[in-house]
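Chemist: coordinates only, sequence not included:
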């Protein structure tokens, strides 16, 4: 296997000076994630200075570093490590001769990115690269680009934003051949004011499209006309996806599948495809249609993508399902703890209502970055909770006070100040036959509740 980068290539890409020859097999900017053979990019942050962790990185096996102060290890000396990482990402993109897909949206970015990776990798194993975790910002995107192996046939990159102009900068680094917008929702509306402004900012992804590029947009979105108009200015091809028969890629039929997934018959411009989606929920049908549109656009294997969707496991924090031992039997835990906005809350509550359970419990954390619409949008979750047939709710955080008021006794609930308080409460409350949905913005920390319940299950404890 060839090296990811040599010191000569890094120096040329970044304009830096190499202290000695070396080669690396990976790239990291968090010293805790450095492994043998990695390049450690020592960056200065608001609260930390990566240069202080260079010795630690080499102690963990780093082969070289990018630094802005000379060190007693093989390194590339640059004036600005963050700018150097971005330059390295651009160099990686420049040497890539395969097809690149960019993914953004208010909801579904990471799941769609992972499904695309699995779908393409099924037909071209080992030749597909994607951004890991949710590395989708001004640091995560160049890191993900810099990690792309030379000779990759496909690259799939997630891009996020919470201010206008951010996606425009990221998409010009990624330079996708295909750009997807999954959906538009009032996430980060605190910084935009209106959902229309969010759609406008998401549409910046089309600005970086390569010549001959394809824009993929959600037909069922109320903002489809604005997205289409923007796409027309930058894309040579436009594909729409959705449940409407007017969409270029749409579902002809959906049937509930055993285990909670969905059997879908989809119509594409030149074919029909019948496949199963392992992940439950209507929102995953939409994500899958976007995946098929992208696979079609890059000339990939649609049948292989369909098989991958049938085998795709749930992602931690984004729909992973766990069976927990409880007194007298088992309970189902649905982990959606990574993020939340009104659209994704409604979608997952709707799916909770479809679960075959004795009781449906919703542990809901506050939705962040909603600005002056926070109270309205939180109280608006009362109807989706009723539709989800929630039997009992634990509401976590101060943001949930308006929802508690809106429920007005219609659904039994307990409102607690934080996750630490919620953990012993659910451990006492849950029982056999329950389906438990855990969902909230990442900052609420509901992942700690999931981890606590999972640890009890691993330790063989009966809750």
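Modeler: That came through, no problem. As the structure is a computational prediction, the values presented were derived from the model and not from experiment.
Chemist: from now on I want contacts and neighbour counts done on CA atoms only, so please keep to that.
Modeler: Will do.
Chemist: residue contacts, the nearest residue to residue 396 once chain neighbours are set aside?
Modeler: Among residues not flanking residue 396 along the chain, residue 365 sits closest, at 4.6 Å (C-alpha to C-alpha, 6 or more residues apart in numbering). If you count contacts by C-alpha atoms under 8 Å, 6 or more residues apart in numbering, residue 365 has them with 395-397, 399-400, 439-441, 444, 446.
Chemist: how far does stretch 57-69 sit from the chain's center?
Modeler: 29 Å (C-alpha atoms, centre = their mean, to the nearest Å).
Chemist: can you pull the buried residues of that stretch?
Modeler: Of the residues in stretch 57-69, 57-58, 60-68 count as buried by neighbour count, 16 or more other C-alpha atoms under 10 Å.
Chemist: this is the other structure I want to compare:
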């Protein structure tokens, strides 16, 4: 297997000088994530300095480092390690001869990125690279690029933003051949003021499109015209996807599948495909259509993509489903604890209403970064809770006070201050036959509630 980077290649990309020859098989800037053979990049931040952890990185197996202060280990010395990471990412993109797909959106970008990876990997095993976790910001994107093997046939990169201009910078690094906007929602609206401004900022992803590139946009979005106008300025081809008639890639039929997913017939400009989306919910049908559009545009195998979508499991924090062993039987836990905004809340609550259950419980954490619209948008969750046929809700965080007011006399609920209190209530409440949705912004910490409930259920299984 070829080295990911040699010291000479690193020096050439970054303009640095080599202390001793070395080769690496991976890249990390967090010493806790360093594995044997990795390149450790000693980043300097506001809170800490990576040079303090060089010893630890090499103790864990680092083969070399990028530093701005000379160290006793094999290294490449540069003026600025942050800029060196960016340069290494840019060099990785420059040497990659395959197709690159960029993904952004207010909701669904991580799930879509993972689905794209699975769809392309199915017919190109070992030749597809993607950004891991949610490494989608000014350091995560160049790190993901720098980790891309030189012989990759496809690269899939998630790009995020919460301020105007951020995507413009990231997309110039990624230089996608295909660029996707999944959906527009009032996520981070605190920093933009309006959804229209968010749409404009998300459309920056098209600025980095390679010559002959394809833009993929949501036809069902009220901001489709804004996205289309921006995409048309940079893309050779613009494809729309959605459930409504008129979309270039459209679900002509979508019916519930026996496994809880959806059986879809999709029409593309030059093909028709029948496939199953394993993940439940209309939002996942929409994501799947974006995936098919991108696979087709990148020259991938549509049939293999359809098979991959049928087998794709839920992601922790983003729809993972597990069966809990509880007193008297089982309960379903749906883990959506990683993130939340009004659109994703409504989508997952709608799906909760479709679950076969004796009782439906929603544990909803506060939605962050909503600015002056926060009270109205939280109160507005009352209608989706009704559509989701929720029998009991646990509202977490002070931002949920407007929703608590809206629900008085309407449904059973408790309003608590934090995830710890929510965990205690839920552990006392859950019983056989329940379907439980746990969803909130990551900062609320509901992942700890998921972990506690799962651990309790595992203990009960062994009793």
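Modeler: Ah, there it is. This is a predicted model, so every value here is computed, not measured.
Chemist: TM-score for this pair?
Modeler: After superposition, the two chains reach a TM-score (TM-score structural alignment, normalised by the length of structure 1) of 0.99; 463 aligned residues with a C-alpha RMSD of 0.9 Å.
Chemist: mind filtering the contacts of residue 365 of structure 1 down to those shared with structure 2?
Modeler: On the basis of both residues aligned by TM-score structural alignment, their matches' C-alpha atoms under 8 Å, what survives of the contacts of residue 365 of structure 1 in structure 2 is 395-397, 400, 439-441, 444, 446.
Chemist: which element is residue 361 of structure 2 on?
Modeler: strand 359-365 (DSSP states H and E).
Chemist: now the helices for the stretch 1-150 of structure 1?
Modeler: 7-14, 54-59, 81-95, 109-123, 140-146 (DSSP state H, counting those that start in this stretch).
Chemist: nearest to residue 193 of structure 1, out of those helices?
Modeler: Nearest to residue 193 of structure 1, of all the helices of the stretch 1-150 of structure 1, is helix 109-123, at 21.7 Å by C-alpha to C-alpha.
Chemist: who does the closest one touch, helix- and strand-wise?
Modeler: Contact partners of helix 109-123 of structure 1 among helices and strands, from 3 or more C-alpha pairs under 8 Å, 6 or more residues apart in numbering; DSSP states H and E: strand 99-104, strand 128-130, strand 154-158, helix 282-297, helix 302-311.
Chemist: tell me how far residue 399 of structure 2 lies from residue 265 of structure 2.
Modeler: 41 Å (C-alpha to C-alpha, to the nearest Å).
Chemist: ignore the last one, residue 206 of structure 2
Modeler: For residue 206 of structure 2, the distance to residue 265 of structure 2 (C-alpha to C-alpha) stands at 29 Å.
Chemist: neighbour count: the two, which is higher?
Modeler: residue 206 (31 against 16; other C-alpha atoms under 10 Å).
Chemist: list the contacts of the more buried one.
Modeler: 171, 179, 215, 230-231, 234-235.
Chemist: number of residues surrounding the equivalent of residue 424 of structure 1 over in structure 2?
Modeler: Matched by TM-score structural alignment, residue 424 of structure 1 corresponds to residue 424 in structure 2. Residues within reach of residue 424 of structure 2, counting by other C-alpha under 10 Å, total 13.
Chemist: residue 185 of structure 2 now?
Modeler: Residue 185 of structure 2 has 20 neighbours, counted by other C-alpha under 10 Å.
Chemist: and if you look at the one 10 residues further on?
Modeler: Residues near residue 195 of structure 2, counting by other C-alpha under 10 Å, number 17.
Chemist: pull the most distant pair out of the kept ones among the contacts of residue 365 of structure 1.
Modeler: Farthest pair in those (C-alpha to C-alpha) is 400 and 446. Separation: 13.8 Å.
Chemist: of these two, which one has the most company?
Modeler: Shown here are residue 400 of structure 1 and residue 446; by other C-alpha under 10 Å, residue 446 has more neighbours (29 against 24).
Chemist: so what's the closest residue to that one other than its chain neighbours up against?
Modeler: The shortest distance from residue 446 of structure 1 to any residue other than its chain neighbours is 5.5 Å, reached at residue 337 (C-alpha to C-alpha, 6+ apart). By C-alpha under 8 Å, 6+ apart, the contact list for residue 337 of structure 1 reads 317-318, 438-442, 445-447, 450.
Chemist: for those residues, which one is nearest residue 260 of structure 1?
Modeler: Nearest to residue 260 of structure 1, judged by C-alpha to C-alpha, of these is residue 318 at 15.2 Å.
Chemist: residues touching residue 298 of structure 1, list them.
Modeler: So residue 298 of structure 1 contacts 99, 177-178 (C-alpha under 8 Å, 6+ apart).
Chemist: residue 343 is in contact with residue 377 of structure 2, correct?
Modeler: No - taking contacts as C-alpha atoms under 8 Å, residue 377 of structure 2 lies outside contact range of residue 343: 10.0 Å.
Chemist: what residues are shared contacts of these two?
Modeler: With C-alpha under 8 Å, 6+ apart, residue 377 of structure 2 and residue 343 have no common neighbours.
Chemist: circling back to that earlier point, now the strand holding residue 361 of structure 2 on structure 1. Mean distance?
Modeler: Following superposition, strand 359-365 of structure 2 is found to deviate from structure 1 by 0.3 Å on average (mean C-alpha distance after the TM-score superposition for structure 1).
Chemist: just checking, next helix/strand downstream of that strand?
Modeler: Going down the chain from strand 359-365 of structure 2, the next helix or strand is helix 374-379, by DSSP H and E.
Chemist: now do the buried residues in that next one.
Modeler: Across helix 374-379 of structure 2, burial judged by 16+ other C-alpha under 10 Å covers 374, 377-379.
Chemist: which one of those residues is nearest to residue 253 of structure 2?
Modeler: Distance to residue 253 of structure 2 across the buried residues of helix 374-379 of structure 2 (C-alpha to C-alpha) is lowest for residue 377, with 31.8 Å.
Chemist: for residue 247 of structure 2, see how far away the closest one is.
Modeler: From residue 377 of structure 2 over to residue 247 of structure 2 the distance is 29 Å, taken as C-alpha to C-alpha.
Chemist: run through the helices of the stretch 201-350 of structure 2 in chain order.
Modeler: Going by DSSP H, counting those that start in this stretch, the stretch 201-350 of structure 2 shows helices at 224-234, 282-297, 302-311, 342-352.
Chemist: great, nothing more from me.
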